[in-house]
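>>> prediction below, plus the sequence it came from.
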Amino acid sequence: MSPAESPVTQLTNQELDQTQKYVIASFAAIVWYNSIELIALCLTTFKRYRGWYFWSLFIASCSLIPHGLGFIFFIYPLGVSAYVSVTLIIVSWVCMVTGHSLILWSRLHLVVQARKLLRFLLVMILVDAIVFHIPTTVLLYGALEPNRDRFANGYKVMEHIQLIGFAVQECVISSIYIWETSKLLRLRPDRLHYTILTQLLGINIIILILDVAVVGIEYANFYALQVMFKPVAYSIKFKLEYAILGKLIQIARVSLSSDEPLSSNSQGADLSSSTQVSSQGNVAPDHEIPVLRSCSFCAFCTGFRKHGRHRSRV
């Protein structure tokens, strides 16, 4: 993308070669497939449809479909108004990006018990959403107007700023999770816990690598490819959430027999010593799964299918 060329004009039909169109269409197909799979996983994994974690994951997964559709309408000459296309892109982009940050934040409750830190991170997410989403939205709509040069140049700058801003936000939350997980590795030296927590650490590192990849493609001047690679990267991140959930459930099951806290903070969690695990690994239906003291904040307290019930232990 040349210095004088705006991202908006680069996405028009005239600015893309045939290879880029094929790549963008392929990315869109991958995003839609992953979105449908994620929605099905979300609805079949959770027993109760409530809580920060469930709704963040569900809405973010649903947003992938209109996000890809908006760019297809915008890029290809299908007779759809540019304002309709941009509206689909903006609304789904907000749900996808801020939704993912809320997913990371709600999951953080399992390993962090410092309420001030959790509240600070939530405020950070909300402030960043206002600071980055609103100006980008205004500039993008303005870039569709006939006299759009000033808006287009502003959008070009804001696009880089918001991309870096949200990437840093996700890296901060993921880094805190990685740090707390590494502390758990030191607290639980047994081989099983070490293996599970190492896998959790690896998954979160992959999420960080995806953030870096999105930023790298943007700054390599492949904007047209970046806009469709980004939802692909987010769909992969959402899929990795289910891998993380599986590992967290494994930790919870193993902890039942030892009555250990799930958090690296010894005051953070309270496990029920009466909870039993069957030989097949399922929690007995009449017992509890471990929950955090901050149950009113913890979205994982919505529970999972076939994993028993629980109550808040304040």
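Ah, there it is.

>>> rest of the way, CA atoms for contacts and neighbours
Fine.

>>> can you count the residues close to Gly79?
8 (other CA atoms under 10 Å).

>>> hmm, I typed the wrong one, I wanted Asn147.
There are 10 residues near Asn147, going by other CA under 10 Å.

>>> the one 4 residues further on now?
When counting by other CA under 10 Å, one arrives at 20 neighbours for Phe151.

>>> residue contacts, Leu118?
Residues near Leu118 by CA atoms under 8 Å, 6 or more residues apart in numbering: 105, 109, 112.

>>> let's bring in a second model and compare:
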Amino acid sequence: MVLNFDAGGLNGISGFLHNSNNWLTAFVIFLLLMAMYNAVELAVMVLVSFRRFRGLYFWSLLLSALLGVIPYSVGFMLKFFTLVTPWVSCSILTIGWWTMVTGQAVVLYSRLHLVLRSSRRLKQVLYMIMINAVFLHIPTTVLTFGSNFRDDSIDFVLGYNIMEKIEITGFSLQEAIISGLYLYETYKLLHISRKNKAHRRIQYQIIAINIFIIVMDLSLLILEYASQYSIQICLKAAVYSVKLKLEFAVLGQLVDFIRNKASGYHHEQSQGSEIAMGSTNMSMAGSRKRYAGQDAGLPSTRADDPHFYGQTTTSVMPNEGENSSEERLNLPSGIIMTKTEFSATVNHKRGDSEDQCTY
């Protein structure tokens, strides 16, 4: 017979949620329902926003919501409040937990290339996600099933109580590292750009949302180390659903910023080339209409990112001969307003001049 615990720190790890406090029970159900609602809403937003249903960003968002948050919440509702066999409830919540936690990290990773130009650092982040998935998910999963199936499950419950603290600490550090990279690289990117109000607003939004995400992770850590398992485990579902929605918003803002920044840079470069050549009358409005096709702020523009459909990228760089404060950026071609390049070659041979323009 699986051991039952009184209301307290270990309550809910094994078997039902044994609690006489109706308010706490209602609060737990509310958190799980809110998480499922947020996941469904996010899935609808993703399906409506994306023009093409493919790519790492698209699938990580969609699967984290539909196969992550929802099964995780449903599994704990079955485990806490129904008589369904533990094989069913634990299997459902475990699938949801794996997809929700690691899937959310993949969502952040899938857009990290927008601000982080080091391929070596990007690989390190990917390896970190893979290693944590193996060494944190697998032991916790074994202890979860052992806590709910063994007659002498007290040892598994105590082991799970320790492993849960290690696991949530590890995943929180992982997310803090990725969010820290976003904050640092975005600050550098904004620092070298023109300091107008739009850029500052985006900077504040990115910083605020990333700080809020870290604070939510800290709240889960505090509840875990306070041994409030039932509250922490249900709040985790709500927190991850909110984080996914915030990341969908802030990463879209980041794409818009880089796209507009690249557009402004190309605009400056094209103006200089027009003056130098004296024969080019191409307007930037026409270029935007020809190459972009949509406004930068539309969700379909953000979602339709060719970086995740192929390996083609476009380098945006200043003239090599100038000591410019602009850094060389390796940006996905799908987020650049115009890919027009201007080059002029003047060759003087035997009194003849040859002008060559490449578009």
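Looks like it came in fine. Please read all numbers here as calculations on a predicted model, not as lab measurements.

>>> quick one on the thing from earlier: most neighbours of all the contacts of Leu118 of the first structure, which one?
Counting neighbours by other CA under 10 Å, Trp105 leads the contacts of Leu118 of the first structure with 25 neighbours.

>>> what lines up with that residue in the second structure?
Using TM-score structural alignment, the equivalent of Trp105 of the first structure in the second structure is Tyr109.

>>> in a strand, its match, correct?
No: checked against DSSP: H, G, I helix; E, B strand; the rest coil, Tyr109 of the second structure lies outside a strand; its state is helix.

>>> isn't it right up against Leu126?
Yes: counting by CA atoms under 8 Å, Tyr109 of the second structure touches Leu126, with 7.3 Å between them.

>>> and stretch 2-10 of the first structure, which residues are buried?
6-10 (16 or more other CA atoms under 10 Å).

>>> repeat that for stretch 147-158 of the first structure.
Buried, per 16+ other CA under 10 Å, within stretch 147-158 of the first structure: 148-149, 151-156, 158.

>>> longest helix anywhere in the second structure?
helix 229-277 (DSSP state H).

>>> show me where the stretch 1-150 of the second structure has helices.
All helices of the stretch 1-150 of the second structure, identified by DSSP state H, counting those that start in this stretch, fall at 22-49, 56-64, 70-81, 86-112, 119-132, 138-149.

>>> ok, how many other residues are close to Trp87 of the second structure?
Trp87 of the second structure has 12 neighbouring residues, counting by other CA under 10 Å.

>>> what lines up with Ala238 of the second structure in the first structure?
For Ala238 of the second structure, the aligned residue in the first structure is Val232 (criterion: TM-score structural alignment).

>>> state the distance from that match to Asp259 of the first structure.
Between Val232 of the first structure and Asp259 of the first structure the distance, using CA to CA, to the nearest Å, works out to 40 Å.

>>> more neighbours, those two?
Using other CA under 10 Å, the more surrounded residue of Val232 of the first structure and Asp259 is Val232, with 24 against 16.

>>> correct me, but the more buried one touches Val31?
Yes: if you go by CA under 8 Å, Val232 of the first structure and Val31 touch, sitting 5.3 Å apart.

>>> ok, Ser92 of the first structure - contacts?
Per CA under 8 Å, 6+ apart, neighbours of Ser92 of the first structure: 63-64, 66-67.

>>> across to the second structure, which of the residues you listed hold up?
Among those, the contacts conserved in the second structure (both residues aligned by TM-score structural alignment, their matches' CA atoms under 8 Å) are 63-64, 66-67.

>>> list just the nearest of those residues to Tyr22 of the first structure.
Proximity of those to Tyr22 of the first structure (CA to CA) peaks at His67, which lies at 17.4 Å.

>>> alignment lookup: the closest one to the second structure.
By TM-score structural alignment, His67 of the first structure lines up with Tyr72.

>>> and the helices in the stretch 151-300 of the first structure, which stretches?
In the stretch 151-300 of the first structure, the segments counted as helices under DSSP H, counting those that start in this stretch are 191-219, 223-258.
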